[in-house]
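J.: Starting from these lines, generate the structure:
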Amino acid sequence: MPMNPLRLLAPPAHTWQLLGWNVAGSDDLRTIRTAIQHHFAATHPGQDQLAQQIALVATELAGNALRHGLPPVTVKLLRDQDCYVLQVNDRDPDRAPHRASRQHHRGGGRGLRIVDTLAEQLCWHPTVDGKSVWASFPVPKDGTGPVTESV
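T.: Reported below is the predicted structural model:
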């Protein structure tokens, strides 16, 4: 059964960075998850579900980059007027991300399918020195959180 490639698309152009990490190993994944949840608790009380979804996607994408990409791996939580963007970069330009077929799920391979379920978009694009995989999440329309926050 063929692999299903991700959509080739750059992330939104007018984002600003909220959080960022250099990821050296799996121990860093817990740090990222906790920091995202703390960030949302402090800046967007009541958005626990969104925080958990973004944190899970961050660890799935970063874990994939650690397993299948080349170091260094970086993770950024970005924001624009309409969405949050979780962006993971690694230095392997030759290995495009793809969803494993359903038959290959016995030993793993579910990460991008989980991300597909939780994120509004899941895309990738080549960079000057590797690749970037990103997922977006809509900003809640109930007025939570300032639109002008920046780091």
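J.: only C-alpha atoms for contact and neighbour calcs from this point on.
T.: Will do.
J.: Going along the chain, name the helices of this structure.
T.: With helices called from DSSP state H, the chain shows them at 27-43, 48-68, 111-118.
J.: Contacts only, for residue 48.
T.: Residue 48 makes contact with 37, 40-41, according to Cα atoms under 8 Å, 6 or more residues apart in numbering.
J.: Turn those residues into JSON lines, including distance to residue 55.
T.: Below are the contacts of residue 48 laid out as JSON lines (distance: Cα to Cα, whole Å):
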{"residue": "37", "distance to residue 55": "7"}
{"residue": "40", "distance to residue 55": "10"}
{"residue": "41", "distance to residue 55": "12"}
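J.: Next, the structure of the following sequence, for comparison with the previous one:
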Amino acid sequence: MAPLLTSPPPPEAIELRRWELADPAGLRALRASLHEAVTGEELLDGQSLDEVPELIALVATELATNALKHGIPPTVIRLLTIDESLILDVADHDLSTIPELSDTRPMGAGGRGLQIAMAVSLEVGWYATDRTKNIWASFPRR
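T.: So this is what the prediction gives:
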């Protein structure tokens, strides 16, 4: 498995939407709101997503869950765009740790958010600011 890039997304990326979560109760609303931000259409109860919006929502909820579980709230999720790509950027406020890929945990034990992101996105990276630790993943805009 390739290591995570250690750089921020391109600085010319434009923020489309931003969400802040203080606890896991907001994950369902995040998923629906992300779908609307990516497709321009509301996600109805029981409706399935197209491939790219589904992958973005999957990675967003995995990374946000990790940030809520192991980071310091609030978790900030941003959807960015540049050229033909969408970039998901998830931040928490715990600067004492760095993201680590874990391939030694048994299946079902959790902690696979980064592996999922790396498997379904174009690129995955991380960076820190003076206040946050951020993980980002890019996807094709279709």
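J.: Can you say which of the helices of structure 1 is packed in most?
T.: Ranked by mean neighbour count under mean count of other Cα atoms under 10 Å, the helices of structure 1 are led by helix 48-68, which reaches a mean of 20.
J.: Next, the angle from that one to helix 27-43.
T.: 160 degrees (axes from the mean of the first three to the mean of the last three Cα atoms, to 10 degrees).
J.: quick one: helix 48-68 of structure 1 to helix 111-118, angle?
T.: 160 degrees.
J.: Give me the range in structure 2 that helix 48-68 of structure 1 lines up against.
T.: The aligned range for helix 48-68 of structure 1 in structure 2 is 50-70, by TM-score structural alignment.
J.: what sits against the residue sitting nearest the centre point of structure 2?
T.: Relative to the mean C-alpha position of structure 2, the nearest C-alpha, by Cα atoms, centre = their mean, is the one of residue 60, at 3.5 Å. Neighbouring residues of residue 60 of structure 2 by Cα under 8 Å, 6+ apart: 31, 77, 88, 90.
J.: Also residue 99 of structure 1?
T.: Neighbours of residue 99 of structure 1 in contact, by Cα under 8 Å, 6+ apart: 3-6, 109-110, 112-113.
J.: counterpart of it in structure 2?
T.: Match for residue 99 of structure 1 (TM-score structural alignment): residue 101.
J.: one step back: who wins for proximity to residue 132 of structure 1 among the helices of structure 1?
T.: helix 48-68 (9.5 Å; Cα to Cα).
J.: how far is that closest one from where the chain is centred?
T.: 6 Å (Cα atoms, centre = their mean, to the nearest Å).
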